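> what follows is a predicted structure for the sequence shown.
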Amino acid sequence: MKNDTLLVHAGRDPQAHAGMVNTPVFRTSTVIFPTLASYQDRKSHGDKFVRYGRHGTPTTYAFEEAVASLEGGYKTAAVPNGLAAIVASLTAYARPGAHLLMPDSVYTPARRFCEGRLASWGVRTEFYAPRIGAGIAGRLTPDTVAVYCESPGSQTFEVQDIPAIAAAAHARGIPVIADNTWATPYFLRPFELGVDVSIHAATKYIGGHSDLMMGVITANETHWDAIHKAVDDLGYSVSPDDCYQGLRGLRTLGVRLRQQMGNAVEVARWLERQPQVAAVNYPALESHPDHALWRRDFGGAASLFAVELRPEWGGRVQALVDSLTLFGIGSSWGGYESLVNLVQAGASRTATAWTPAGPVLRLHVGMEDPQDLIADLKQGFSAAAS
């Protein structure tokens, strides 16, 4: 089935729930069994058997099944947030003496987890240039347990050649983990590119309404047991109410993404033409150095990108941001509303340099009319200039 059809039908079984089109919210901690033998034999019923609330309910399983179908993976585990998805996926392979490869453009909390907690467990993390591609083979060692990708990279939006990275890693029997939050499974099916474990902050586009905290981890059949055990060992669980919200967000994911991409492209192209702007880091633009790679692997683009301003705007950027009325100042992205934030350019990179000439803004373009957003930016530039 095509993505839009999957979004409507995945994870739904109305006849199993008295004909209700949406899977109901099942709330429970305790599950009662009819006999002692059935209680003791509960594990033989498989992953979707409801045996204790921490392990999930039919609502949880419906959401996880829908995500796995969209991703093209074997199974999915829901966890409390995006960072929990990162932590569990890395913990699944962590061991003393292990070597882990992470892109230098990785999400900063993921870097902190590697440099802090994983280092204390005896795991050595090496950060590599995001655009290394097949050159990753030269970084692999006998102790390498996983290669992690994030494409596009946080803040800088480099697109990684995941098929080339996966081919090199798989030649040595090493799994590839990828953060697919930006593209979502609607615009990128990671397992078709060679990824073994795909993670998301479902807080973002999957939830879609800025009212949900959740992460998901999808694995292929080979790596599912390791992921499932790590999630269980860490004690992660997600409320059925949140899984219901996640399912509701999934149903409109395609419609929202298509509109937000269209809005973002219009706003980004306008910004490219402004004299105050040095560069727009957005793979959907022809000017982006990885545009061809993005066109090869992705079916579309998220509505999140970065804007590099010219050096003289260093003293004006706060006035610019404060004067905006439609772009809210806040963390997160992927909701229906537009957001703006100031990027600490290059602050967390160690293997490669990113030194923009001026201040960098990260924009998330929501579902407002793009002409209204452009007008807001235009008045912001005027207010800050004066």
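Cool, got the structure.

> rest of the way, CA atoms for contacts and neighbours
Fine.

> from L100, how far off is the residue lying closest to S332 once chain neighbours are set aside?
In space, not counting the residues next to it along the chain, S332 is nearest to K204; the distance is 7.0 Å by CA to CA, 6 or more residues apart in numbering. When distances are taken as CA to CA, to the nearest Å, K204 and L100 turn out to be 26 Å apart.

> surely the residue nearest to S332 is in contact with Y336?
No - under the criterion of CA atoms under 8 Å, K204 makes no contact with Y336, lying 9.9 Å away.

> what ranges do the strands span in the stretch 51-200 of the chain?
Secondary structure of the stretch 51-200 of the chain (DSSP state E, counting those that start in this stretch): strands at 75-79, 99-103, 124-128, 144-150, 176-179, 197-201.

> export the ones you listed to JSON lines and tack on distance to M214 and mean neighbour count?
JSON lines is the format used below for the strands of the stretch 51-200 of the chain (distance: least, CA to CA, whole Å; neighbours: other CA atoms under 10 Å):
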{"stretch": "strand 75-79", "distance to M214": "6", "mean neighbour count": "27"}
{"stretch": "strand 99-103", "distance to M214": "23", "mean neighbour count": "23"}
{"stretch": "strand 124-128", "distance to M214": "26", "mean neighbour count": "19"}
{"stretch": "strand 144-150", "distance to M214": "18", "mean neighbour count": "24"}
{"stretch": "strand 176-179", "distance to M214": "14", "mean neighbour count": "24"}
{"stretch": "strand 197-201", "distance to M214": "6", "mean neighbour count": "28"}
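
> could you dump these to a markdown table with distance to V280?
As requested, these are arranged in a markdown table below (distance: least, CA to CA, whole Å):
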| stretch | distance to V280 |
| --- | --- |
| strand 75-79 | 33 |
| strand 99-103 | 21 |
| strand 124-128 | 23 |
| strand 144-150 | 19 |
| strand 176-179 | 22 |
| strand 197-201 | 24 |
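
> so for Q274, which of these sits nearest?
Closest to Q274 of these is strand 144-150 (CA to CA; 29.4 Å).

> can you tell me which helices and strands that closest one packs against?
Packing contacts for strand 144-150, counted by 3 or more CA pairs under 8 Å, 6 or more residues apart in numbering; DSSP states H and E, involve strand 99-103, strand 176-179.

> any chance of the ones you listed in JSON lines, with distance to H17 too?
Conversion of these to JSON lines gives the following (distance: least, CA to CA, whole Å):
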{"stretch": "strand 99-103", "distance to H17": "44"}
{"stretch": "strand 176-179", "distance to H17": "34"}
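
> second structure follows, compare the two:
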Amino acid sequence: MNQPHSTDTLLAHEGRAHGQPGSPVNPPVYRQSTLLFHGTDALDAVRGTPLAYGRHGSPTTRALEKALARLEGAHAALLTPSGLSAITTALLAVLNPGDHLLMADSVYDPTRSFCDETLARLGIETTYYDPSIGAGIASLMRQNTRAVFTESPGSLTFEVQDIPAICRIAHQHDAVVLLDNTWGTPLNFRSFSHGVDVSIHAATKYIAGHSDVLMGVILITEALAQKVTRCYRQLGMTVSGDDAYLALRGLRTLSVRLERHQRNAHVLTEWLARQPEVAQILYPARPGDAGHALWQRDFTGACGLFGLVLHPQPDDAVRALLDGMTCFGMGYSWGGFESLIIPSNPSRHRTATPWLAAGPLLRIHAGLEHPDDMIADLDAGFARMRAAAAALAEA
């Protein structure tokens, strides 16, 4: 498809073979390691290219990469075995010993561990910054600052970053900007239109969408394509044809799923806002949220992930809320069809901006269930919490 089309049409058509009589609607799954060639001339012709060996990809993986790059406006896409491996590969590609990295303080905790341990061992210094800093990041730039890593919104505390302002300052200092865009997805935040150099997704989440695939994707500009691809190849990054097929199949319904996730999140947050135990809702798409103005300016939609801060409650009362849920599962990750709820404590992972909420934080993913059923489950959970708190007060 060479002509511009709407996003929904691109989702349905990209990564497919068009114009070939008798071709299947979905690209076949290629399972491959060794690839055979007819003669030494043919072997020599592919030496050192992605066509030489199965680790470098297959028609199935390349179909998914092409579709993702087209959707987000990237020069190229590279698939990795997980979202974390996409982050670590991209950071290793753009940093060298002696470099300085600026990292959002709200970042995914495994990313922080990689910076504090692996990058530190390689002689790369990380400074954590307030995610709401915007253009103020200029005060943290050094002569050796080579990269600024952003996560917008933060996946636990949901701060929306001023990505255009950060990109402008970073580029003035010859630093590249990387973004974990998993919450935004390629549909709701167009990274490269806002100045980002490397956009990263945990395709495990909304792109695949069914909680049965682990995958990451690195999307890159033409200027960084050679550098990032070289590091990616040297680290042996690859995904199977089966996983690529599942992710590509999930991608086809990304738009309709996101619409439902966002609608359900809206219904849930409206109900939760009326509960006396709720101190704050962390959801940028909600008017009144600290990041709402930036979200409204830069994003075209939202997803189903949000945070809920309760007024101070005894630990056992919060456990009573969580332990009896039937519609909501309790598990890590998000972006699948199922609703999830987990407790979280951001204060354990912050160094630049202390987490000051007095009460517990719950992270909620609104899945594809009917919102009435989700509300009934939450309502029963709040009743259990109230009963447990009252019993503890009387003890």
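That came in fine, so what should we check first? Just so you know, these numbers come straight off a predicted model, no measurement behind them.

> quantify their similarity with the TM-score.
The pair, once superposed, lands on a TM-score of 0.97 when counted by TM-score structural alignment, normalised by the length of the first structure; 383 aligned residues with a CA RMSD of 1.2 Å.

> who wins for proximity to V307 of the first structure among the helices and strands packed on strand 144-150 of the first structure?
Checked against CA to CA, the stretch from those lying closest is strand 99-103, at 21.2 Å.

> so the closest one versus strand 144-150, what angle?
Compare the direction of strand 99-103 of the first structure with that of strand 144-150 by axes from the mean of the first three to the mean of the last three CA atoms, to 10 degrees and you get 10 degrees.

> what about strand 99-103 of the first structure, how far off from the second structure?
Following the fit onto the second structure, the mean deviation recorded for strand 99-103 of the first structure is 0.3 Å by mean CA distance after the TM-score superposition for the first structure.

> all helices for the stretch 1-150 of the first structure, in order.
3-9, 36-40, 58-71, 82-91, 108-113, 119-120 (DSSP state H, counting those that start in this stretch).

> brain fart, the stretch 151-300 of the second structure
Counting by DSSP H, counting those that start in this stretch, the stretch 151-300 of the second structure forms helices over residues 163-172, 185-188, 222-234, 241-251, 254-272, 292-298, given from the N-terminal end onward.

> can you give me the buried ones in the third one?
Of the residues in helix 222-234 of the second structure, those with enough neighbours to count as buried (16 or more other CA atoms under 10 Å) are 224-225, 228-229, 231-232.

> may I see those organised as CSV, with distance to R55 of the second structure added?
Rendered in CSV, the data for those read as follows (distance: CA to CA, whole Å):
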residue, distance to R55 of the second structure
L224, 21
A225, 18
V228, 16
T229, 13
C231, 14
Y232, 11
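
> can you redo the helices of the stretch 1-150 of the first structure as TSV with mean neighbour count and distance to G314 of the first structure?
Formatted as TSV, the entries for the helices of the stretch 1-150 of the first structure read as follows, by neighbours: other CA atoms under 10 Å; distance: least, CA to CA, whole Å:
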stretch	mean neighbour count	distance to G314 of the first structure
helix 3-9	16	43
helix 36-40	11	65
helix 58-71	24	41
helix 82-91	23	31
helix 108-113	15	23
helix 119-120	14	36
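
> need those in TSV with distance to R139 of the first structure, can you?
Formatted as TSV, the entries for these read as follows, by distance: least, CA to CA, whole Å:
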stretch	distance to R139 of the first structure
helix 3-9	36
helix 36-40	48
helix 58-71	28
helix 82-91	18
helix 108-113	18
helix 119-120	19
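
> right, so of the strands of the stretch 51-200 of the first structure, which gets closest to V67 of the first structure?
Between V67 of the first structure and the strands of the stretch 51-200 of the first structure, the shortest separation by CA to CA is 6.7 Å, and it involves strand 75-79.

> onto which residues of the second structure does that closest one map?
Alignment of strand 75-79 of the first structure against the second structure: residues 76-80, by TM-score structural alignment.

> mean per-residue distance, that stretch versus the first structure.
On superposition with the first structure, the mean distance recorded for stretch 76-80 of the second structure (mean CA distance after the TM-score superposition for the first structure) is 0.3 Å.

> how far off centre is that stretch?
The chain centre lies 14 Å from the centre of stretch 76-80 of the second structure; the measure is CA atoms, centre = their mean, to the nearest Å.

> equivalent analysis for stretch 292-310 of the second structure, please.
14 Å.

> quote the end-to-end distance of that stretch.
In stretch 292-310 of the second structure, first residue to last residue: 20 Å (CA to CA).

> list the contacts for the closest residue to P283 of the first structure other than its chain neighbours?
With CA to CA, 6+ apart as the criterion, P283 of the first structure has its nearest non-adjacent residue at 5.1 Å, and that residue is H291. The neighbourhood of H291 of the first structure, defined by CA atoms under 8 Å, 6 or more residues apart in numbering, consists of 283-285.

> give me that answer again for 10 Å
H291 of the first structure makes contact with 158-159, 282-285 under the criterion CA atoms under 10 Å, 6 or more residues apart in numbering.

> and G207 of the first structure, by the same measure?
For G207 of the first structure, the contact set (CA under 10 Å, 6+ apart) comprises 201, 213-215, 242-253, 334-335.

> who's in contact with L156 of the second structure?
Under the criterion of CA under 10 Å, 6+ apart, the neighbours of L156 of the second structure are 106-109, 282, 305-308, 344-346, 361-364.

> could you rerun that using 8 Å?
Residues in contact with L156 of the second structure (CA under 8 Å, 6+ apart) are 106, 108, 306-307, 344, 346, 363.

> could you tell me how many residues sit around S211 of the second structure?
When counting by other CA atoms under 10 Å, one arrives at 15 neighbours for S211 of the second structure.

> please name the nearest non-neighbouring residue to it.
With CA to CA, 6+ apart as the measure, G336 is the residue that lies nearest to S211 of the second structure, at 5.1 Å, once sequence neighbours are left out.

> these two touch, right, that neighbour and G367?
Yes - with contact defined as CA under 8 Å, G336 of the second structure counts as touching G367 (6.9 Å).

> neighbour count winner among the two?
For G336 of the second structure and G367, the more surrounded residue by other CA under 10 Å is G367, and the numbers stand at 28 against 24.

> any idea how far that one is from F306 of the second structure?
Between G367 of the second structure and F306 of the second structure the distance is 12 Å, computed by CA to CA.

> and the residue nearest to R168 of the second structure when sequence neighbours are not counted, what does it touch?
The shortest distance from R168 of the second structure to any non-neighbouring residue, by CA to CA, 6+ apart, is to G195 (7.4 Å). For G195 of the second structure, the contacting residues are 163-164, 167-168, 177, taking CA under 8 Å, 6+ apart as the criterion.
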